[in-house]
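Trainee: dropping a prediction and its sequence here:
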Amino acid sequence: MFGRKGLNVAEQTWILKRKGLLMTKIVTLLTILLGLAQIAPAQADYPERAITFIVPFSVGGGSDQTARALIPFLEKHLGNGAKIAVVNKPGAGGSVAYAEMAGTKPDGYTIGMVNLPDAVTGPMLNANVGYTTSSFNYIGGINKEPSTITVKADSPVKTLEEFITLARAKAGGLTVGVPSLSNVHSVGMTEFAAEAGLEVNKIPLNGGGPTMNALLGGHIDSASVSVGAAMKKKDKIRVIAQMSDERAETAPNVPTTVELGYKTTSYVIRSFAAPSGTPAPVMEKLRAAFRLAMDDPEFQATARKQRIALTFVPGDKLVETAAELDTRLSKLWKTNPWMSKGN
């Protein structure tokens, strides 16, 4: 009836089971520790091969120019002989690139530029776009440029109030050229028109460059592009307002919508990001190198030469910003869908 002294068979069986469970836990723990030991050195040595950087727009545009200006300095501060290959994937207002990036292995070897709010509005326009606002882990923001309301230099419109008065008086509203109907500047014009109680006829022109050309050619009454794009043509155009709460460094003499008494603000935030799920040590290294690259005097000189306004935004702050934009623009989409030309 009894095996070990003082213990019956049932008690001995219970003890053996407990020992077996303990051994199983020990083996599992050792397996995990061994796996971590193998992963940690690989992440510590990151990057060990070339990194692919996806730009969601065509070569030569503002996002492409900004990314290519910073990337050599990101390589420099990542160390380990880092090499970053730029691949342009234009299409659907950036959604083609965002979907591809979101679907890649989150190991730090495919990163890219993600513009806000474009990456937020994509899923609103198409539920099957291939990504969501939570698909990205942000490395950092490189610049934050407000949208503008811009007219030709010889236009009789010299102030925002004159623009509003003329828009209200003209049947069908003024024509406003925008890079695309889903673009941030189109969204900004939708918000401003709703707040000011006016009608505008938005004309999609397939990019900031063509939009400015249409304005200069007299084919549209006004345009909404980034302040950087507008100021590059400052001798031929007049920026009557920038949709922001503070004046951009590149446009210190242009009033903001907020100082003129309106609440509407509209910015394109150009950021570097990785797919969600990228290991924390890799993200830490990318974020640290990004900040060092932004602070590099050589890069800042390059940015000044290329007229790139710099505004560093921490990666964790961009996660919050994306969520806030998602909430605000979802409400706007329900009441004033900006894909309609008249909104």
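Mentor: In hand now; what should we look at?

Trainee: rest of the way, CA atoms for contacts and neighbours
Mentor: Fine.

Trainee: against T257, how distant is the nearest residue to L332 once chain neighbours are set aside?
Mentor: The spatially closest residue to L332, leaving aside those adjacent along the chain, is E191, at 7.6 Å (C-alpha to C-alpha, 6 or more residues apart in numbering). Using C-alpha to C-alpha, to the nearest Å, we find E191 at a distance of 12 Å from T257.

Trainee: and if you look at T148?
Mentor: Applying C-alpha to C-alpha, one obtains 9 Å for the distance of T148 from T257.

Trainee: next one: L329
Mentor: Per C-alpha to C-alpha, L329 is found 18 Å from T257.

Trainee: use this one as the comparison:
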Amino acid sequence: MASWFRILVAAVALLAAGPATSAEPAFPTRPVHIFVPYPAGGAVDILARTLGDAVSRTWGQSVVVENRPGAGGVIASQALATSPPDGYTLMVVASGHPTNAFLYAKLPYDTFKDFTPISLLASSPNILLVRKDSPFKTLGDVIAEAKAKPGSLSFGHAGNGTSTHLAGELLKGLAKIDITPIPYKGGAPAINDLLAGQIPLSFNNGPESVGQLEAGTVRALAVTSASRASFLPNVPSMAETVPGYDTEVWWGLLAPGNMPPELVAKLSHDFVAALNTEPVKERLSKLGAMPIGSTPQQFDARIHADYEKWGPIIKAAGIKAE
């Protein structure tokens, strides 16, 4: 009788413990989607596709990049904020993400609570571009023309409040000139209008500019970083003509809010590892982007810092969403 009792107790214990195969399968078990809040061909799109290809090989799963342009990234951000926090929906954002809170009277999400920072991926200076046949040979030429004929010049940018827009506004303020900002739904459409002669100037990210620079269809007058960029050593920095000028664009990876910590850690690890592979580093270097690969905490701190830095400037300039 005692032996039967011991067997019964053991059986009950096994049932209580559950089947040995009940553990969750390793992430990911199906395709992962990455939202891009701008059109195809721009800096964010190029970075998302480059990293998507790299991590897909690590995971053995497809990474699908979805372009969801519009409203300066608000449309894609809202879609991400309402997605399940399971790691299967992510988004690559640019440094304009934290400034949208100052451009719109009301956002359909909370800039901080509704997203989980994964990693600050890369950064790059912006570039002031002109068409190859432009009469402007230097930044000094542009400033002289703008002072001689206030309001006669315009510059294209990727949307109100984006880093390329703020780059132009910073130039206006420091050089004390009047040039008109023209917003586009991404950097690629701005370059298209520059090439078509619709605008005389355009501020663009490095990755979306390099191809046109190599093809000789545009010329770079200056980069927005404090010093010259390694991928354009012969192009002056803005600060060489306008002392104190210094700004850049960054790109980072976000997930929906309330992500499980272990999933955040895995995503951050895998994307940072992809950034550190030679093919990705070589690709980004050619595009003028510097890999960073931060921790989630460091990326969160950068988002908050830019929110605090640019908020007062945007308010003072009266910049609103188009």
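Mentor: Perfect, I can see it now. Small disclaimer: the values here were computed from a predicted structure and weren't measured.

Trainee: quantify their similarity with the TM-score.
Mentor: Structural agreement between the overlaid chains, expressed as a TM-score with TM-score structural alignment, normalised by the length of the second structure, amounts to 0.82; 299 aligned residues with a C-alpha RMSD of 2.7 Å.

Trainee: overlap in contacts of E191 and T257 of the first structure?
Mentor: Each of T264 lies in contact with both E191 of the first structure and T257 under the rule C-alpha atoms under 8 Å, 6 or more residues apart in numbering.

Trainee: have a look at L329 and T257 of the first structure and say which one is more surrounded.
Mentor: A count of neighbours by other C-alpha atoms under 10 Å puts T257 above the other of L329 of the first structure and T257, at 24 against 19.

Trainee: surely the more buried one and S266 touch.
Mentor: No. T257 of the first structure is beyond contact range of S266, at 9.7 Å (criterion: C-alpha atoms under 8 Å).

Trainee: got any residues that touch both of the two?
Mentor: Going by C-alpha under 8 Å, 6+ apart, residues that sit against T257 of the first structure and also against S266 are M243, S244.

Trainee: for the second structure, which helix is longest?
Mentor: When every helix of the second structure is counted residue by residue (DSSP state H), the longest turns out to be helix 296-317.

Trainee: how far is stretch 214-222 of the second structure from where the chain is centred?
Mentor: Between the mean C-alpha location of stretch 214-222 of the second structure and the chain-wide mean there is a distance of 22 Å, by C-alpha atoms, centre = their mean, to the nearest Å.

Trainee: show residues contacting that stretch.
Mentor: Contact with stretch 214-222 of the second structure is made by 127-132, 137-139, 195, 212-213, 235-238, as judged by C-alpha under 8 Å, 6+ apart.

Trainee: one more time with 7 Å, if that's ok
Mentor: Outside of stretch 214-222 of the second structure, the residues within contact range by C-alpha atoms under 7 Å, 6 or more residues apart in numbering are 127-132, 137-139, 212-213, 235-238.

Trainee: tell me how far the residue positioned nearest the centre of the first structure lies from T165 of the first structure.
Mentor: With distances taken as C-alpha atoms, centre = their mean, the first structure has N115 as the residue nearest its mean C-alpha position (2.5 Å). With the distance defined as C-alpha to C-alpha, N115 of the first structure ends up 33 Å from T165 of the first structure.

Trainee: quick one: map T164 of the second structure onto the first structure.
Mentor: Aligned by TM-score structural alignment, T164 of the second structure pairs with H185 of the first structure.

Trainee: quick one: the host helix or strand of that match to the second structure mean distance?
Mentor: When secondary structure is defined by DSSP states H and E, H185 of the first structure falls within helix 184-196. Once superposed with the second structure, the aligned residues differ from helix 184-196 of the first structure by a mean of 1.4 Å; criterion: mean C-alpha distance after the TM-score superposition for the first structure.

Trainee: picking that back up, unless I'm mixing things up, the match of T164 of the second structure is touching V178, no?
Mentor: Yes. Using C-alpha atoms under 7 Å, H185 of the first structure is in contact with V178, at 6.5 Å.
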